[in-house]
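In: All I have is the shape, not the residue letters:
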């Protein structure tokens, strides 16, 4: 029940507050580790805010999904564009019970993740890397 309330508060209320400064404060209160001068645009979907670290100067675009259930580390001055997805947990389709598996996602400093790119669990994006629009990184 508690996680459902946090999920609704994070993604149904905070994500749509017009002030990025108020969103910043509320995300920090929920346990996200956020550096200075970070922009998190409206409509960003965050799963498990406590598992997300965002370095200073980063920009998280509108409708980005950050899945912090296994951990996400975003370096400084990173740009994550519109509707990009960073998964840290997914299902094992070979398992009879569809068990969850995953790993921490790390995005190096100065990287750029373009619109609608998908980063899958356990991936490390290097410093200064560019992930093209619509790319799937495994």
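Out: Thanks, I have it. Because the structure is a prediction, the values reported are computed rather than measured. Numbering: from 1, shown residues only.
In: contacts, neighbours, all on C-alpha from now
Out: Noted.
In: List the contacts of residue 37.
Out: 56-58 (Cα atoms under 8 Å, 6 or more residues apart in numbering).
In: Could you rerun that using 6 Å?
Out: 56-57 (Cα atoms under 6 Å, 6 or more residues apart in numbering).
In: how close does the closest residue to residue 34 other than its chain neighbours sit to residue 69?
Out: Leaving aside its sequence neighbours, residue 34 sits nearest to residue 54 (Cα to Cα, 6 or more residues apart in numbering; 4.8 Å). Separation of residue 54 from residue 69 (Cα to Cα, to the nearest Å): 15 Å.
In: Quick check on the two: which one has the bigger neighbour count.
Out: Between residue 54 and residue 69, counted using other Cα atoms under 10 Å, the more crowded position is residue 54 (24 against 20).
In: what about versus this one:
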């Protein structure tokens, strides 16, 4: 019965609640029903999907845009003033293809303050994205990213550096998103 309730909660979250154009209601559902730790002035746009209850921490002033998929089974930490563009995928689990039972593995993803992740980027399990880093659109991140670096490609490789003088405060919200 517990499994049925858990699956129903995910169904509600991913196919009903994520379509309601009221951020206040969605935020209430994510905090109370899904047990996500979401601080003030952070925003999750419509259409985002999650793979399990709990395991997600979002610090203040961070934005997750439309249609992202976040898998918090291994834990996802999102720092302050993080901008995650639409269709980003953050995975914390995979399978060990070299075991006879195809064992599952998890690893926490940490996204530090002032990170910007471009549209359709994919972040794989067990990684740290350093403070102020930028991940270009469409990149697949397979290794830790150093602070203030700009990465792009498949797999993501360093293509530049970003200013270390970052002090902006994200406050991006749309009424019916």
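Out: Right, received. Where do you want to start? This is a predicted model, so every value here is computed, not measured.
In: Overlay them and tell me the TM-score.
Out: The TM-score (TM-score structural alignment, normalised by the length of the first structure) is 0.96; 138 aligned residues with a Cα RMSD of 0.9 Å.
In: still on that earlier bit, aligned partner of the residue nearest to residue 34 of the first structure in the second structure?
Out: Using TM-score structural alignment, the equivalent of residue 54 of the first structure in the second structure is residue 58.
In: all helices of the second structure, in order?
Out: 2-15, 23-28 (DSSP state H).
In: And those helices: which comes nearest residue 124 of the second structure?
Out: helix 2-15 (20.9 Å; Cα to Cα).
In: What residues of the closest one count as buried?
Out: Residues of helix 2-15 of the second structure classed as buried: 9-10, 13-14 (neighbour count, 16 or more other Cα atoms under 10 Å).
In: I figured the residue nearest to residue 34 of the first structure was touching residue 76, is that so?
Out: No - in this structure, residue 54 of the first structure is not within contact of residue 76 by Cα atoms under 6 Å, at 7.2 Å.
In: ok, the residue located most distally from the centre of the first structure to residue 102 of the first structure distance?
Out: When distances are taken from the C-alpha mean of the first structure, residue 96 lies farthest, 28.7 Å away, according to Cα atoms, centre = their mean. Separation of residue 96 of the first structure from residue 102 of the first structure (Cα to Cα) stands at 17 Å.
In: Residue 118 of the second structure maps to what in the first structure?
Out: Using TM-score structural alignment, the partner of residue 118 of the second structure in the first structure is residue 114.
In: which residues does that match contact?
Out: 81, 131-133.
In: Which of these are buried, as a ChimeraX select command?
Out: Buried residues within these, by 16+ other Cα under 10 Å, are selected in ChimeraX with:
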select :81,131
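In: In the first structure, which residue is most central in space?
Out: Centrality entry for the first structure: nearest residue to the mean C-alpha point is residue 66, 2.2 Å, by Cα atoms, centre = their mean.
In: so what corresponds to residue 104 of the second structure in the first structure?
Out: Using TM-score structural alignment, residue 104 of the second structure pairs with residue 100 in the first structure.
In: let me fix that: residue 16 of the second structure
Out: Residue mapping for residue 16 of the second structure onto the first structure gives residue 13, with TM-score structural alignment as the criterion.
In: residues near residue 14 of the first structure, how many?
Out: Residue 14 of the first structure - counted by other Cα under 10 Å - has 22 other residues nearby.
In: ok, it to residue 67 of the first structure distance?
Out: For residue 14 of the first structure, the distance to residue 67 of the first structure - Cα to Cα - is 16 Å.
In: same thing with residue 132 of the first structure?
Out: The spacing between residue 132 of the first structure and residue 67 of the first structure, counted by Cα to Cα, is 20 Å.
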